[in-house]
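# What follows is a predicted protein model with its sequence.
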Amino acid sequence: MTLENFSVETKAGRVEGTYDPKFRGVVDAFVENFESRDEVGANVCLTLEGKTLVDLWGGKVARDGAPWTRDTISIVFSCTKGATAICAHLLADRGLLDLDAPVSKYWPEFAQAGKENATVSMMLDHSVGLGHVRTKLKEGAYYDYDYMISVLEKEAPFWEPGTRNGYHGVTFAWTVGELVHRASGKRMGEFFRDEVAKPLGLDFHIGLPAEHEPRVARMINAVPDAASMQSRFTQAVINDPNSLAHLFLMNNGGADFNSRECHAAEIGSANGITNGRGLAGLYKPFANGELVSADTLARMGRVATATHEDATLLIPTRFALGFMKSMDNRRVPNVRDMSCILSDAAFGHVGMGGSIGFADPEAKMSFGYNMNRMGNGILLNDRGQSLVDAAYTSLGYRSNASGVWA
C-alpha cells in the first residue's frame, strides 16, 4: 500500500494530506466542499482494516484567519456522545456496568420524581424522558457538573421512562456521564482520557487543557435559510416555549461553545474537541472487532429505539445504545439536512453543524470529519454526506436509495 501526497489551492485556502488512490472520490468530494459548498476549514480521515487511507485537511481556521493545519482541532458537539457511549460500553464489557440494571443500582439519588424504574439502557437510547429540563438553568450551568447532576436528580421526566424516545441533546452528558462516574469511580472526562484517548493515541479531549486552546478553530454559526426556518423543529423552538425543542436550544444557562470556559468544562454530550483524525481513531477499534468482546460490539451496533417522531427533534430517528444509526429523512416534508445515511452495520454520531464519526464493522472502516463552518439542519448537510457517500462508493457500495448504503 502506497499513499499519495496531495496538495491543491482552493477558494478557502490550501488542502493537503495523504490518500490511497482507491479513495480518490473522497479527495474530490473534500475539495469540492471548499470550491462550491462554502467549506471554510475541515479535516476528513478514513481507516480501512486498521490502516489510515485518507487524511486530508485544509482551508482556514476562520474566513479571514490563519491556515487550518494538520493539528487544528475544533469542538465536535454531539460527536462527543459517541465517546461517552464508548466509555459506558467499555465498563459493561468489563462487568462493571450492567446495561439492563436499574439506574438506582449505581445512582440511587436519580430514582425519584417518576424515574424510579429507569434502566441504564434507557439513559443510552434516549428513552429515559429527560430530553431536557424544565428547571430554569443558572448562568454557566453546563460548566458546573455537580449542579447539573443535582438538577437531573430532582427533575421529573417528560414521559414515563422507556415508553418513547426523544433526543437527549445535552442531558446525555450527565445521565450517561454520571453512570460512568459511579461505575468506574472516575469522572467521565478522566475515564475517557485514561481508558480511551491515551491508549488509542487520540488527540481528543472532553475538558480541554489550556495548553491546547491555541489550536482550536472557532465555530462559525450557520446562517438560517428559508427551508431550515420552516422545519417543525425550528418552528417549535420559535413558537412553543414548553417544547423540548425550545428548552433544548434555549434553556442553556448562556453557554458559549466558543469560550475557554466551555472548552475546559466536562460536557460529555457536546464539548468534545478533536478533529476528523481523532474521530476516525476513536471508532477504529470497533470497525475491526477490537477493544471489546464480539457480544458487546454486536450490542453497540444494534438498533435500540426507532420512532416516526422523536420527541425532541420532531423527525424520525434511529438509535443504538448511545449511537446514531443510518437515518433517511430525505422524503419527510419540510425537512432538509436532517438525514445521516450510512450502511446498516454502521454506528456512530453526528455533531451539530455537520461533523461525524462512525465505525462500520462490516466494511472494517472508520470515518471522521470535522469542520468549523456549521450547516443548517440537525444531522448531516451536503458537505459531510458527500464525503460519506464517496467513501462507500469507493468501497463498491451500490446505492443508498433504501435509506442505507447497500
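Cool, got the structure.
# CA only for contacts and neighbour counts going forward, please
OK.
# which other residues reach stretch 136-150?
Residues outside stretch 136-150 that contact it (CA atoms under 8 Å, 6 or more residues apart in numbering): 174-175, 178, 251-255, 261-262, 265-267.
# Which members of these are the farthest-apart pair?
Taking CA to CA as the measure, these span a maximum distance of 22.6 Å, between 178 and 254.
# which of the two has more neighbours?
Legend: neighbour count by other CA atoms under 10 Å for residue 178 and residue 254, higher for residue 178 (22 against 13).
# Where does the more buried one sit: helix, strand or coil?
Secondary structure state of residue 178, per DSSP: H, G, I helix; E, B strand; the rest coil, is helix.
# hang on, isn't it packed against residue 187?
Yes: in terms of CA atoms under 8 Å, residue 178 counts as a neighbour of residue 187; the distance is 7.3 Å.
# ok, structure two:
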Amino acid sequence: MNGRVAMGGWVDSQYSAVCDAFADQMNTGRAAGAAVAVVQDGRLVLDLHAGWQDPTRSVPWSARTLTPLFCLGKAVTALAVLMLASRRLVDLDAPVARYWPAFGAAGKDQVSVRQLLSHSAGLPAFPIPRPARLIPYWQILVNDLANAAPLWPPGTAVAEHALTYGHLVGELVRQVDGRTLGVFLRDEIARPAQLDLALGLNPKQQTRAAQVRHADEQWLPRTLGLPYTPRQRALDCPVGAFDPDVINSAYCRGAPLPAVNIYGTARSVAMLFSTVLSASRHQNASLLDPVLATDLGRVHIEGYDLVLNRSVRRGLGVIIEDDGSWGVGALGGNLLAVDPAAGRIVVYLSSELGDEHAAAAILKAARGCG
C-alpha cells in the first residue's frame, strides 16, 4: 500500500494486488469510505476497510461499519426463499398465490415463485406513487403489489424489479414462515453464522451505519433516465429511495426496504455466499440443498432488461456472466462476484452511489490472483 489512505484489516500475500487496487481507488478520493473482502475456497483471504463512515470524515470506517447493500440485498432475499425451498416449504415452480393468496389478483394467479426470483414476474415498479415517508409501512406497499396487474405477461420479458423485489420476495417469506424478512434473516442466517447482516437497524446498529452520498450531483437524474419509462418507474417509487437524506435517516435505516437497506459488512456478505458456493461445489447442505444452491447460479431467463437497458442472463436473485460466474453489481457501485470455477468470492461495499470504477478495478485485480 502507498500509505496515503489509512487502512485497516489484513490480506493474504497472494492477494496483495487486490489490496493495492483498493488503495489506489481509495486514494482517488471519490469514495469517503469502503470495504472489500475476498474468500478463496472457503477461506477469508482479504478483509480490508478504509476511509470514513460519513462525508464530513469525522467517524473512521471500521471493520464493524455497516453499509446498505442496495441490489446485493436481492441475492440475500432470494436466499431466504431458497432456504424455505430446501425445507420443502416452497416449490419454486408453484404459483406465488399458493402461499400468498392475495397476490393472485389482477391476472397474477399463475406467476411462479421462480419468475418472482428471476425478475420476470412483470412487476418492476410499484403501481401507485408513494412518498418516502411511507417506506416504513410494509403492508401498504405489499398491498399495492398484490393488487397490481403485471406490466406484461409474466415470463415474457426481463426487467430488474429494482425496488419491488424485496417486498415481493420478502412477503412470500412472511406468508410461508410467519416471520418478517428481517427476523428471518436475523434468526436463520445472521445469528447462526455470526454474520453482521441486518434488515431494519436498531438504534445501536445505526451508529455503525455508513452515510451514503451521490458521486456527483447528476448521478440520480442520470440514473433514473427519462420520465415514464420502465426504468424511471422502477427506480423512483417510493420517491426518494435513492436520496441520501432518506437513506441516511433513522426512519429509513430502521425500515424494511430490502431491495436497498439490508445492511452488512463486506466480510459477512462474502462468507455468506461462500456457504452457498460450498453447497453447489461440494454438495454441502449446511445452508441450502445442493441442487438449489446450483439452481441459484444457472440461467433461468435471458434477454434485454427493460430497466437496466442491457442484455442480461438472470439466475435466482443474481445475474449470470458469460464465463459462468454470477453475482450482483449494484447501480450504486457495490459488487458481489462469485466465480465457481475459481472458488472465489469478491465483495466490495462503498458509501459512494455512482462510482463503479472501484469495483471493476478490484475485481480485475482479484482475477489475476490465485
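Yes, it's here. Treat the numbers as computed from the prediction; the structure is a model and nothing was measured.
# on that earlier part again, Throw together a PyMOL command that grabs the buried residues out of the contacts of stretch 136-150 of structure 1.
Under the burial definition 16 or more other CA atoms under 10 Å, those of these that qualify are selected in PyMOL by:
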select buried, resi 174+175+178+251+252+255+261+262+265+266+267
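# In strands only, show me the contacts of stretch 136-150 of structure 1.
Among these, DSSP state E puts none in strands.
# Which one of the contacts of stretch 136-150 of structure 1 is nearest to residue 243 of structure 1?
Of those, the one sitting nearest to residue 243 of structure 1 (CA to CA) turns out to be residue 251, at 11.0 Å.
# contacting residues for that closest one?
When contacts are counted by CA under 8 Å, 6+ apart, residue 251 of structure 1 touches 136-137.
# And the aligned partner of it in structure 2, how far from residue 103 of structure 2?
Matched by TM-score structural alignment, residue 251 of structure 1 corresponds to residue 237 in structure 2. Relative to residue 103 of structure 2, residue 237 of structure 2 is positioned 20 Å away (CA to CA, to the nearest Å).
# Ok, residue 347 of structure 2 next?
Note on residue 347 of structure 2: its distance to residue 103 of structure 2, by CA to CA, is 34 Å.
# What of residue 10 of structure 2?
Counting by CA to CA, the gap from residue 10 of structure 2 to residue 103 of structure 2 is 47 Å.
# Pick out whichever of those two has more residues nearby.
residue 103 (27 against 14).
# was I right about the more buried one contacting residue 97?
Yes: using CA under 8 Å, residue 103 of structure 2 is in contact with residue 97, at 5.4 Å.
# Name the residues contacting each of those two.
residue 109.
# Who's the closest spatial neighbour of residue 287 of structure 1, skipping the chain neighbours?
What sits nearest to residue 287 of structure 1 in space, not counting adjacent residues and going by CA to CA, 6 or more residues apart in numbering, is residue 361, at 4.0 Å.
# so how many other residues sit close to that neighbour?
Applying other CA under 10 Å, we find 23 residues neighbouring residue 361 of structure 1.
# Pick out the residue closest to the middle of structure 1.
The structure's structure 1 has its C-alpha centroid closest to residue 79; by CA atoms, centre = their mean the separation is 1.8 Å.
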